[in-house]
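>>> I would like the atomic coordinates for the input below:
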Amino acid sequence: MSLIAVKDLSLIRAEPLFAGLDLSIARGDRLGLVAANGRGKSSLLRILAGGEDATTGGVTRSRGLVVAFAPQDPPERLLSLSLYDAVRDALAPEIADTESWRVDILLEDLAVEQATRDTAVGRLSGGWQRTMLLARAAVVEPDLLLLDEPTNHLDIGRIGVLERFLAGLPRDCAVVAASHDRAFLDDVTNRTLFLRPQESADFALSYTAALHALEERDAARDRQFENDMRKVKTLRQQAAKLKNIGINSGSDLLVVKTKQLSDRADRLEERARPAHHERSAGNIRLTASGTHAKALVTVEGAEIATPDGRVLVKIGKALIKNGDRVALLGENGSGKTRLVERMRAALSDADPQIRGAASLRLGYSNQALSQLDGFATPWEAVKQSSGLSDHVARSQLAGAGIGVDAQTAPIARLSGGQRARLAMLLLRQTEPNFFLLDEPTNHLDIEGQEMLEEELIRHQAACLLVSHDRAFVRAVATRIWVIEDRRLVEVDDPDPVFDRLMAG
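Below is the predicted model:
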């Protein structure tokens, strides 16, 4: 039974985001919504939720349908409420008192501790705010649950909680999740919609299998297009020859035949359509300066501690060699980010416990993209971080997906994906030979994640990275460090670690 159906739906902003979209969502569907940054995913979710109007087309909902939407960011009016009260606020006022037990059960299922429940939403991390928004949506017991980037800012353990929660929903509850997390999409979805300006593609497959099917379909369409255009060229050549013969012979029949061939070519050319090729949301390009040093970073006898002196992890001896791409895994609060921060400080100043090679050039990016702090505009950031000419600076910003108008606008107005690409562009200017990357894929779409993977691998860049993105770690890492029982250990395979962390 269809819960909601859209027919010939289109959304046009400065340009068409999607058009001619037909989609039906049935009970129990688990639909992954995939598109590049800024290509209409969030808008489509809001249209399905009834909070935004499409440009054309219609949305039909089943009688009595309950739809709940978990956006990416909390509305401002919730920031002063505790997490508990923000979730309770989603209940209708007439049942909030008698049905508040739903909130308690839900927050228990989502493993939210009492201290977190009592904390004001505005003081919570991005991950806990995401959990609150999910709980607000789920507490109304919807027939259709809409999730916008639900894994952003979640560590691997919280992603495990989310996946188990979704798996435990009533079987007839449908879920639509817009996400750039490839592993999450593979784990929780049974359908994938690739949202496109024209001819969006819907497959009854989870992400990876659906992507392969899409690539095969697009390749077949490109082959058909090339074949059709060869036929068009042949028909036009035949028509031209026949026209000359007809003119020379004065044959009316040949003139008619010429027109028939031309008409056939016109009809075939009008019908022929190449496969859609996604316009890039912006390039990610890195450079890596060379070094002959075998060991870029040496850690020996280091203790990583909290500001109040509580030891989080002890490191006996560890080396990062030229070309190593080391992924650092561990539970939330185990000391991953503090280790990255300590290493960054140590490589800038003398530290007997963490030493860098004399030729080391550091490139650093954290999940808050703090390297953008202090710059008013993208233009200022690039010009002050490099010796590029004005023309080259504008060209590189445009290549990173930051158009001319946005280049001199406040950085705060950029989307998350644009800010992430700008941060990678600034990294490129420093020409590092060692990268410290803390959650580098947080704001990147799938295209951006794959570009970053390719660049790190192509340049054989040495790096230490912290990431909750399992697909990214699997693609990039050549070594795996794990913080467990306050010790740093190295393992060969990240998957058992992922499984353990996700199981809680």
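>>> only C-alpha atoms for contact and neighbour calcs from this point on.
Noted.
>>> show me where the stretch 251-400 of the chain has helices.
252-271, 336-348, 378-384, 390-399 (DSSP state H, counting those that start in this stretch).
>>> adding distance to Ser10 and mean neighbour count, write the ones you listed out as TSV.
Formatted as TSV, the helices of the stretch 251-400 of the chain follow (distance: least, CA to CA, whole Å; neighbours: other CA atoms under 10 Å):
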stretch	distance to Ser10	mean neighbour count
helix 252-271	21	15
helix 336-348	43	18
helix 378-384	32	20
helix 390-399	27	16
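>>> quick check: Val161 touching Phe184?
No: Val161 is not in contact with Phe184 according to CA atoms under 8 Å; the separation is 11.7 Å.
>>> my understanding was that Val255 contacts Ile245; is that so?
No: applying CA under 8 Å as the test, Val255 and Ile245 come out as separate, 9.0 Å apart.
>>> max-length helix in the protein?
helix 207-249 (DSSP state H).
>>> packing partners of that one?
helix 182-188, strand 191-194, strand 201-203, helix 252-271 (3 or more CA pairs under 8 Å, 6 or more residues apart in numbering; DSSP states H and E).
>>> to check against the first, give me the structure of this:
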Amino acid sequence: MQVKNLSKAYGVQSIFSQLSFTLQEGEKVGLIGPNGTGKSTLLKCITGEEMSDAGEIIVNGNTSIGFVAQQNSWQNNSLFEELLLGFEEIVADRKTLGELEQRMARSEGQPLAALMQQYAQVTERYERAGGYACEAMVKRVAKGLGFTDREFEQTVDTMSGGQKTRAALAKVLLMQPDILLLDEPTNHLDIHAVEWLEEYLSQYPKTVFLVSHDRYFLDKTVTRILELDAGRITSFHENYQGYLRRKAEFAESYRRAYQKQEQVIAKTEEFIRRYKAGVKSKQARGRETILSRMERLEKPPEQKTMRPMTLAPVPECGFYVLEVSKLAHRYGSKRLFSDLNFIITNGEKVALIGDNGTGKSTILKNLIGEILPEEGTAKFGPRVKVGYFSQGHETLDERKTVLEEIIYSFDKRKEEARSLLAAFLFRGDEVEKKIRDLSGGEKSRIALLKLLLQGANFLVLDEPTNHLDIPSKEVVEDYLSDFPGTILVVSHDRYFLDKVANRVLELDGGQIFDFMGNYSYYRFKKKESSTEISLPKGPSKESYRTPNPLKEQERSLKKMVRQIEAIEAQLEELEAEKEALGQKMSNPEVFAGGNEIKDLIQAYHDVEETMNRCYAQWEAWSLEKEELERNLLEQTEGS
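Sure thing, here's the model as predicted:
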């Protein structure tokens, strides 16, 4: 795909102008930039949801483009039915099989025999079309994005907004288009789902073009960064970390070049001033001509980082900040967690993580008293002053301007309020905007600034980086990293957690698991525990051998090959069993007993379900085998 000289404006406000870039086949490209620079607008121009004012987008004739539409029609289908809609023949045969099963259950004699023959024909066609493998793929993608078996049968129309967004993402992934366009795909995903999506996209054989503020995600998925800022686009053939290095190097080189040019200009102007009317006037006029023709470098932009300042004094408190004992909570019949026990001490910065729906935000609300726990207690230590950040921004007065919100909330002078707001990237006329007119990210920024100005020594934060662009996240990270008090934060932003947290509490299965370290350390310990192998009891030569990574890889590969061979053998047995059941179902004599057909159909379905699970496991193991083979080849070539 080629974008040439693309321009877009809303009224008199130019969003971007003369943008040009190319997406190569198989490239993974991340589009980044501050909020409001036109990233989502650019994607909409590519998909045709919006029209550009000038320029063109050239796509090869048969190239398919997949994207998550803003409006989706769900047709009153279950999630599983909705995700199968892209496979028309398979869906039609699946529906026919269901109808035939119902008719067979009500028939007998010759009509039943005819139905059985038709059922066998449709089943054979369904298998040839890859129906069972398709169902397995649908379930793998849906489960990867966090859906449960129970949710497969839930009508999509009855789902929450976040679930619908995940369903729409699953549909696009299952389309497997030539160009996959994704706008903030990690929104509404928990950490496990984001990690699954990272792996999926890194293995995706076609082109990916995505907008994201998730720096960890960008590092894992893309090999090229396009930065859109001030209406211009710049390309970096790196992942996010490489982009940061390259940009810092470029900024430093440009700064030195600008300073050198300014020195030359100053010296030249001084020469012209001194000798314009003297004996060297001819030389002075020559230098004046050179100066007028010189291509001036623009002044480097102001670095959008925080200003070092103390926002508010943080009062001292005792060693124990929070003690949680036997905490339990449920919603209706669903128990979220029970018998939770943990202590947070002064100076700790604790991340509370876990899958969506496990009760993380509920725990925070239990702690601050917004929701009473079903059981247990949460006790704050002496002199602890709590500051709470919620996703609803309830502390903001929608009628005030940004500047008024700080002046009147904290009795600040206008100049001081402007300085504080500038530290959180509110500059110039932006401080005169009404709170009600701010974007979600802007509201988060001012709510966080207000929280830090309260002088609390224990910050309880629920998803503080949601809706923030990367420059805003960096400001918040810097302040929270330097915060002298204690923090308990719920967040799915792993980059943020790595910079801020020094302890991780994982909520899993209604229980708390404690890890002393940042998010990367937590991941290391989790991976270590999942790959632990039992050592033989008592001393042996094997116990004392130095591990050989190459041999470990070879052993893992051999084990994976054996597992794949075993599941392939199991699939052959299941195929034979299914065929035998199909033959029985095609024999009218089998149904002389009356209800026997129902048992046969149920048995047939059970075999199909087992096959679906086996196909999904086979696919996962095959991908893992490919990864092991690739790693082994790299190690062999490198040795």
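>>> who's more crowded, Val161 and Phe184 of structure 1?
Phe184 (23 against 19; other CA atoms under 10 Å).
>>> show me what that one aligns to in structure 2.
Phe184 of structure 1 maps onto Phe217 in structure 2, with residues paired by TM-score structural alignment.
>>> Glu151 of structure 2 versus its match, what's the distance?
The spacing between Phe217 of structure 2 and Glu151 of structure 2, counted by CA to CA, to the nearest Å, is 26 Å.
>>> do Ser491 of structure 2 as well
Ser491 of structure 2 is 24 Å from Glu151 of structure 2, by CA to CA.
>>> please say which of those two ends up with more neighbours.
Ser491 (22 against 17).
>>> what does that one correspond to in structure 1?
For Ser491 of structure 2, the residue aligned by TM-score structural alignment is Ser467.
>>> taking the centroid of structure 2, which residue is nearest it?
Nearest to the mean C-alpha position of structure 2, by CA atoms, centre = their mean, lies Thr186 at 2.4 Å.
>>> my read: that residue touches Trp196, true?
No: here Thr186 of structure 2 lies out of contact with Trp196, judged by CA under 8 Å, at a distance of 10.6 Å.
>>> what's in contact with stretch 244-253 of structure 2?
236, 300 (CA atoms under 8 Å, 6 or more residues apart in numbering).
>>> pull up the aligned stretch in structure 1 for that stretch.
The aligned range for stretch 244-253 of structure 2 is 211-220, by TM-score structural alignment.
>>> quick one: the matching stretch to structure 2 mean distance?
When structure 2 is overlaid, stretch 211-220 of structure 1 sits 0.8 Å from its aligned residues on average, using mean CA distance after the TM-score superposition for structure 1.
>>> let me see the ranges of the strands in the stretch 501-639 of structure 2.
503-508, 511-515 (DSSP state E, counting those that start in this stretch).
>>> winner for burial among those?
For these, average neighbour numbers computed from mean count of other CA atoms under 10 Å are highest in strand 503-508, which has a mean of 20.
>>> now do it: which elements does it pack against?
strand 349-353, strand 511-515, helix 519-530.
>>> if we use 10 Å, what do you get?
In this structure, strand 503-508 of structure 2 packs against strand 334-345, strand 349-353, strand 486-490, strand 511-515, helix 519-530, with contacts taken as 3 or more CA pairs under 10 Å, 6 or more residues apart in numbering; DSSP states H and E.
>>> show me how far it is from its chain's centre.
19 Å (CA atoms, centre = their mean, to the nearest Å).
>>> ditto for stretch 485-499 of structure 2
15 Å.
>>> what's the answer for stretch 44-55 of structure 1, then?
Distance, centroid of stretch 44-55 of structure 1 to centroid of chain: 21 Å (CA atoms, centre = their mean).
>>> for stretch 163-174 of structure 2, same thing?
Centre to centre, stretch against its chain (CA atoms, centre = their mean), the figure for stretch 163-174 of structure 2 is 13 Å.
>>> what's the average distance of it to structure 1?
Counting by mean CA distance after the TM-score superposition for structure 1, stretch 163-174 of structure 2 comes out at 2.6 Å.
>>> before we move on, the earlier item: ok, the match of Ser491 of structure 2 - contacts?
155-156, 327-330, 336, 367, 437-442, 473 (CA atoms under 10 Å, 6 or more residues apart in numbering).
>>> hmm, which of the residues you listed are common to structure 2?
Cross-checking these against structure 2 gives 155-156, 327-330, 336, 437-442, 473 as conserved contacts, using both residues aligned by TM-score structural alignment, their matches' CA atoms under 10 Å.
>>> of those, closest to Ala281 of structure 1?
Distances from Ala281 of structure 1 to those, taken as CA to CA, are shortest for Thr441 (14.5 Å).
>>> the closest one maps to what in structure 2?
With TM-score structural alignment as the criterion, Thr441 of structure 1 matches Thr465.
>>> gap between the residue located most distally from the centre of structure 2 and Ala193 of structure 2?
Each residue of structure 2 has a distance to the centre, and by CA atoms, centre = their mean the biggest one is for Val279: 69.7 Å. Here the criterion is CA to CA. By it, Val279 of structure 2 lies 77 Å from Ala193 of structure 2.
>>> in space, what's closest to Asp29 of structure 1 - neighbours in sequence excluded?
Ala174 (4.7 Å; CA to CA, 6 or more residues apart in numbering).
>>> you'd agree the one you found is up against Pro142?
Yes: the pair Ala174 of structure 1 / Pro142 is scored as a contact, 8.6 Å apart, by CA atoms under 10 Å.
>>> please enumerate the shared neighbours of those two.
Val67.
>>> those two: who's more crowded?
More crowded of Ala174 of structure 1 and Pro142, by other CA under 10 Å: Ala174, with 22 against 18.
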